[in-house]
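S.K.: Build me a model from this:
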Amino acid sequence: MADGSSRSLLAPAREYTKNQSAWRGQRSTYKLPTLIFTFLTLLVACIIASIFILLRSHEHPVGSWAIRPSILLSVLAGIYPIALSGLFTAGVAVVWWRSITHGTTLKTLHYINAGASPKDIPGAFLAGGHARRVALGALVVFAAKLTIGPFLQQATKPELRDITRDITMSIRIASEIPDGAFGTVSAFQPQGIGIQQDTFFGYNLTVKDGAQFHCPGNGTCEGNVTAAGINFVCSSESAPFDLFDPGENFSTVFSIDMELQPETSPPQLLFDSTYISAVDDNCIGTLTTTNCNIILATMLYPVRIRNGILRPNFTHVFHNPTTAIVKNYTSAGDAEMENPKAFMGPLRGALEAVGMIYRTKAHLIQRQIDGIDVVGYNFMTEDRSAPFWANMFLNTSLLGDPGRAEFIRRCPLVWYSPVEYVMTVVLALMFRTAYALSPELTGNQTFDAVYSGEELWNITDFGWLAASVAVMVCGIIATMLLLWGWWQLDHYTSLSPLETGKVFGAPILTNAGPEQEARAIIREIGHERVAHDGDELVWNGTVYATGVAATTRNARDPFSDDHRLSSLDTRMSAQSSLRGKGHRRGMSSVSDSSPSQARPSFEHSLGVTTRRPYDDEAELDSGQYGRPRSRSRGSDAIPMLPLSLSPVSGGSPQLPPIPPTGTIRMEAFGPTPRPRKGSRGEFDPLAGGKRPLSKIEERGSPSP
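M.R.: Sure thing, here's the model as predicted:
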């Protein structure tokens, strides 16, 4: 605190236009409760939002959330500490102001403010009840901010589960195949050849652009899709067949054939198959003949989708044709017989793509080997036939039965039925053709499917949820306990240096009048320039001594020369404030040759400087440095009047009277110090190397 003489040094920075008697200062009583309510609302909202997210996401698929719950919880874990810090800061200010209002010590006030910092928490515990309350609240707040993020992350975790649920999917596929999809009557076109190749080699049906039937995750989706197909009716006949009957030699024992009948209405595709389905130990076989009549139809195909691959179940359609048929339809291209350039119909295309590949015939061969009668078969080499299919469908599983040695040795001629296989190939050809057509010829079909498989789900750990809520509530309680009694304060408070300096009666803040809030103080005197060299403060052309010099060397002998000089400096500063004009401030250094030791100093117009005249007693004895001097701009040099350093009537040394008018220019007792080159700012040669305070730029950090 400054004494009375220091207070008298401060002259007003400007003329006030306010009526001092009516100036009561602003009181923002609504700001603090608004601030508390805002932060408290944010904190409670974070708790409610965390609970809602954790409860809502429990046992729900991870993919059902556009933003994962863990990310949302991370955002809340970031907002909560920010709001809690704001509420805690307001609570510390309330404790500080309530403490000073009711009376306390400077130590307590210091540790109330410092107790919010981890390094000063031990000292705050020993400084009294108010500081201890702040330290305890700081520990709880630190713990809450440190643990809330990990606790919320532990409260939710993904888990793989086997699930089954209904989903809606979409596919683009044609319900009817138009004429020309395979080419013309006389030529198979590239598109038809490509579909034939895909069907024969069994390539996968993959997701097309725009199709939305990609099954999520690694699960399987099953549903029914309407697409182009065939309606067919098959009949079978069986008859005994003696393999060693001479009359049966060279008769047909296995055949596959397809033929188009365009003259019927509607046109039909005929499928015939002959094969020996069974043989007993006496080599008496069963010859089975199957005939199928095929027309065009729209069918319902069971499909399975997994990892973007579509697999229709043609076997199910073959065994349940009546339930799979949606409707029949006809094609004009299938009835065309004479015009070779006419578009090929779907049935004719199936004949060209499948019938010609599977057409085959094998006949019976009777012979003797080592005197034993045996039978076999040979391929017929008729036009456009594939003889190897008799080998492909031969039932070789019976050849490994040791109980039928005679059968194996004499008549091992049993075939699988080729009907199902060939008919499913025809169905696959129709389905692939409907799927391969351009989007202009297909419709976007929506169908229901059942999803089954493993899926990543969000699982909430309610123990960690309870711990997270408890931590957040404890943090709020700790800060609200600091805010208790805020309604007793008559204005909005903070720990701004302007507010705390004003309450301690800092002379530099007296021009703010009755204003107590930082913003109001800034509005009144925020434009004022100040500077500090580590020992003294210069403000408004006035040296405000902090008393550092008087408590060092001069404390030994109150009547020493140093003590007299210090008293002289203080008295001269007191006299200068009465004039209020002619003050200069600047920057100088201790030594021109040692820039690293440079420190700021400011000069008063009456010869008082914030720099000690001699920092070293040896310098005083050797006369290395002269006494600082001061100049006033635009005036003639007037030597400083002799000073009487002897106390008058036991008082402090007195300054000589100052002329009431005119401008004073003062010379120092010693040689004039040369201004140091390279110093920052502009130097006035009349200012003795000092930089005026008005030219000191505000910086983010101090600089020499």
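S.K.: okay, CA-based contacts and neighbour counts for the rest of this
M.R.: Will do.
S.K.: Distance check, G349 against F343.
M.R.: Separation of G349 from F343 (C-alpha to C-alpha, to the nearest Å) stands at 10 Å.
S.K.: do the same with E617
M.R.: On the measure of C-alpha to C-alpha, E617 and F343 end up 119 Å apart.
S.K.: of the two, who's got more company?
M.R.: In terms of neighbours (other C-alpha atoms under 10 Å), F343 is the more surrounded of E617 and F343; the figures are 23 against 9.
S.K.: how about this one, so we can line them up?
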Amino acid sequence: MSTEPETKSRPLRKMNPIFRAGTAKQDSYSSTSATPVAAFALAVASALCIVGSALVIHLSHDRIVGAWIPKSPSVQPSVLLSIFASIFRTCQTLSLSYGVAILWWRTVLGGTTLKNLHYIWNKGQWSSPDGIRRAWASSPQTKRLMVTFCVISITNFVEGPLLQRSTKSDLLLKISGYEEAWSLPQDIPDGWSGSVDDTAHGRLFATADLSQVLQDWYSGKDIYVPDANQCNGTCTGEVVGPGITVNCSSARQYVDLTGLSNTAATAFDLTFNRTLDSENFAVMDMRLQFISTVDSLCNATVVIQSCTIRTAQVAYSVAITNNTVSLSYGEPLVVGNLTSVGDSVDTRDGLPAGTLAALDYFAYYYLQSNGTVGHNATENLYWNEPGHGTLSLEYQDYDPSHFDNNAQCAFQWVDATHDIVASLHEVIFRMAVAVSDGSLSLLWGFGELTREVTLSPLETGRALCEPCLSSRSMDDMEVEKIIEAMGDTPVRWDPQTRESEQESEVGGSGQNMLVDNQK
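M.R.: Sure, this is the predicted structure:
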């Protein structure tokens, strides 16, 4: 006889919800304690990303890739758009998580079913078409969540390709106009280049400023323009400043190199001479003579270029790359005439020299050159004999395709007029740039001072002579009257005497300035 074990059933514990549907529990918490601050911050960040992307597209449109952000190091627009897109997608994903949690609890507070809570937590039922239909029909909250989820998913999917299509980089020639203030002087003051010296070549005792400019030209150093901050890439335009106007004429003559009188015929000769024109204005004459061709019978064609050079105000065509400037290889446009007493050949010794005198000095030491073609009639030999200067060697023609024959006397040169005139233009332009930066030359000699100085009245007052400070009769005097009364008083600051006086004085301060009676 078998017996079955006796089983006793236990009653199930009754599970009551925290609060029933339709009876939302009211707590004493304030409404601000449940405010999703992080969710609102994500919404603000998403809006800022949209605004930032729009600004990037707008500001970078038709701009240079490396300089589309004004006055700051620029990155490529596509990089910034990618960063904004990544931040936007992250914010949308986190915002959706916060929104699902809030919607889930709000649905619980209003009363719902477990099925609806599942669909809200799962953002719908996307495993099958039937699951999508059932989730869609479950409740209005689920519908709203499913629509939001689809919109965010589609936005995150298409945002990247759309932003990539919104901007692209093209390699093309970009020309844009802008205005920039450049402190190029309209004239070079007399005396900047030096003083008249009748004993010197070119009648000029040159200053260190002029010598530095000529060295920079000879070395081919770049011309720097510190104010050119708005130029990104290469900028071209015009700038008005002191220059020269050049008028040239050409003539030809023929020389028989085999003649006995031409045993040392002039092959290349460049000279300059400062003189006065018919209106007694200073001009500089340039004469360039060179052999251009020689035929098989040693008959040479000699070209003579005669140019008259005057100082003028011209408009230079310049190209600025970053902060360096270069002149275009052409003749500047003449704006007006400039004349100077210091350029005249009649200017007395020791007076300030003008711009044309500086060019005469430059031409003598850097440009003048000559050379000859020697001839030995006995042995029928020809040779080139360079003289002083280097231009006769630089402009001798060695290209075989330029010669009509291979005769021993076939020595010829190319026309150097254009290059010489361009050098004159560049030198005077460099002089103008140096004058615009001339305030730096005032710093010369700072080592003679024992301390850093200013022009504050508290400091300069110590450097005035005692009568100027103590005389009551000068209290109401104008500056012109004070100059008439005491302008010729010699003064000299002596720091060593000042230190010795401070050591010996008792009570008030001693006299700071010594009256210098030595002329």
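S.K.: TM value for the aligned chains?
M.R.: Here the TM-score for the pair of chains, by TM-score structural alignment, normalised by the length of structure 2, is 0.62; 395 aligned residues with a C-alpha RMSD of 4.8 Å.
S.K.: Would you mind listing the buried residues in stretch 119-137 of structure 2?
M.R.: Judged by neighbour count (16 or more other C-alpha atoms under 10 Å), stretch 119-137 of structure 2 contains these buried residues: Y119, I120, W121, K123, G124, Q125, I132, A135, W136.
S.K.: And for stretch 256-270 of structure 2?
M.R.: In terms of neighbour count (16+ other C-alpha under 10 Å), stretch 256-270 of structure 2 has its buried residues at L257, T258, N262, T263, A264, A265, T266, A267, F268, D269, L270.
S.K.: now stretch 184-201 of structure 2
M.R.: 184-197.
S.K.: Any chance of those in CSV with distance to F149 of structure 2 as columns?
M.R.: Listed next are those as CSV, based on distance: C-alpha to C-alpha, whole Å:
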residue, distance to F149 of structure 2
L184, 65
P185, 68
Q186, 70
D187, 73
I188, 75
P189, 77
D190, 81
G191, 82
W192, 78
S193, 79
G194, 83
S195, 86
V196, 89
D197, 91
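S.K.: and of the buried residues of stretch 256-270 of structure 2, the nearest to G241 of structure 2?
M.R.: L270 (27.4 Å; C-alpha to C-alpha).
S.K.: give the contact list for the closest one.
M.R.: The neighbours of L270 of structure 2, taking C-alpha atoms under 8 Å, 6 or more residues apart in numbering as the test, are M286, R287, L288, Q289, L367, Q368, S369, N370.
S.K.: Near the fifth one, how many other residues are there?
M.R.: Using other C-alpha under 10 Å, L367 of structure 2 has 21 neighbouring residues.
S.K.: My understanding was that it contacts L391; is that so?
M.R.: Yes: the pair L367 of structure 2 / L391 is scored as a contact, 6.9 Å apart, by C-alpha atoms under 8 Å.
S.K.: The helix or strand where A38 of structure 2 lies: what's the following helix or strand?
M.R.: Take DSSP states H and E as the rule and A38 of structure 2 turns out to sit in helix 37-60. Moving toward the C-terminus from helix 37-60 of structure 2, the next helix or strand (DSSP H and E) is helix 77-110.
S.K.: Could you check how many residues crowd around P161 of structure 2?
M.R.: Neighbour count of P161 of structure 2, defined by other C-alpha under 10 Å: 10.
S.K.: ok, now H102 of structure 1?
M.R.: Other residues within reach of H102 of structure 1, judged by other C-alpha under 10 Å, total 7.
S.K.: Need the overlap of contacts for G349 and F343 of structure 1.
M.R.: Common neighbours of G349 of structure 1 and F343 (criterion: C-alpha under 8 Å, 6+ apart): G183.
S.K.: And Q186 of structure 2, what's its match in structure 1?
M.R.: Mapped onto structure 1 by TM-score structural alignment, Q186 of structure 2 lines up with S175.
S.K.: so how far is L351 of structure 2 from G342 of structure 2?
M.R.: Distance, G342 of structure 2 to L351 of structure 2, by C-alpha to C-alpha: 7 Å.
S.K.: Those two - which one has more neighbours?
M.R.: More crowded of G342 of structure 2 and L351, by other C-alpha under 10 Å: G342, with 23 against 16.
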